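Enquirer: Give the three-dimensional model of this entry:
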Amino acid sequence: MEFDYEKLADVLAPKLIDGLQEIVDRQLENQEIPYMLTIDQLMKFLHIKRWKASELLGRSDFPVLREAGVLIPREELFEWIDRNLDWVKENTSYIKAV
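Expert: Just a heads-up that it's a prediction; the model follows:
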């Protein structure tokens, strides 16, 4: 009798993804990630230094509100990360830390 690892992976992958999504949702509900991030919170969240954060904030496509200082909306940040995953992988250690 042979064990089919691919079949096991096909069964487990959706369950793992659902479990990870629940963890992220719970963190958001508990406000572990604030609704609006400051530059220092962004640096901590993405595991980047100030010069890299400044580069990021200077991008025209990066979601930042400057009317009340420098604030980054959490949901828009997550959408930006999804759209720019290559930049995030190359310039931060966020993917490794998650």
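Enquirer: Please make it C-alpha for all contacts and neighbour counts, starting now.
Expert: Will do.
Enquirer: Can you pull up the most central residue in this structure?
Expert: Closest to where the C-alpha atoms of the chain average out (Cα atoms, centre = their mean) is residue 78, at 5.4 Å.
Enquirer: Alongside the first, I'd like the structure of this one:
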Amino acid sequence: MFNATFDQEQFQKVINVAVDQALKRHEIQNQIPPVLTRKQFMELTGVGESKCAELFNRLDFPVCRELGYPRVRTEKLFEWMDEHTNWVKDNINRESKLRII
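Expert: Alright, predicted model coming up:
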């Protein structure tokens, strides 16, 4: 049999970081238009023409071509980014481990 203790201070730090990031993300989302042009997308993400073209041609990327020119719905972009971000997968277990005594 084993006993496990929970590091409440470390857990609180993880929660604080997550909440801060969520608030920042929400603030950013409210400041940008609901639909991005190619140029706006590149400015927002800091990518160049080549990377933009690569992303816009991916089957899983949330680009809409029905409006004449490709557009990206901001809401879907943030969802796509969440799904394709490895930070949570790579770090959540490391930062919120239970210590086994």
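Enquirer: Now the TM-score, please.
Expert: After superposition, the two chains reach a TM-score of 0.68 (TM-score structural alignment, normalised by the length of the first structure), with 79 aligned residues with a Cα RMSD of 1.7 Å.
Enquirer: Residue 70 of the first structure versus the residue nearest to the centre of the first structure, what's the distance?
Expert: 17 Å (Cα to Cα, to the nearest Å).
Enquirer: Kindly report the same for residue 86 of the first structure.
Expert: For residue 86 of the first structure, the distance to residue 70 of the first structure - Cα to Cα - is 24 Å.
Enquirer: quick one: which of those two has more around it?
Expert: residue 70 (13 against 10; other Cα atoms under 10 Å).
Enquirer: quick one: what's aligned to the more buried one in the second structure?
Expert: Alignment note (TM-score structural alignment): residue 70 of the first structure maps to residue 70 of the second structure.
Enquirer: any idea how far that match is from residue 43 of the second structure?
Expert: Distance, residue 70 of the second structure to residue 43 of the second structure, by Cα to Cα: 15 Å.
Enquirer: what do you get for residue 17 of the second structure?
Expert: For residue 17 of the second structure, the distance to residue 43 of the second structure - Cα to Cα - is 26 Å.
Enquirer: now residue 74 of the second structure
Expert: For residue 74 of the second structure relative to residue 43 of the second structure (Cα to Cα), the value is 13 Å.
Enquirer: The two: who's more crowded?
Expert: residue 74 (19 against 12).
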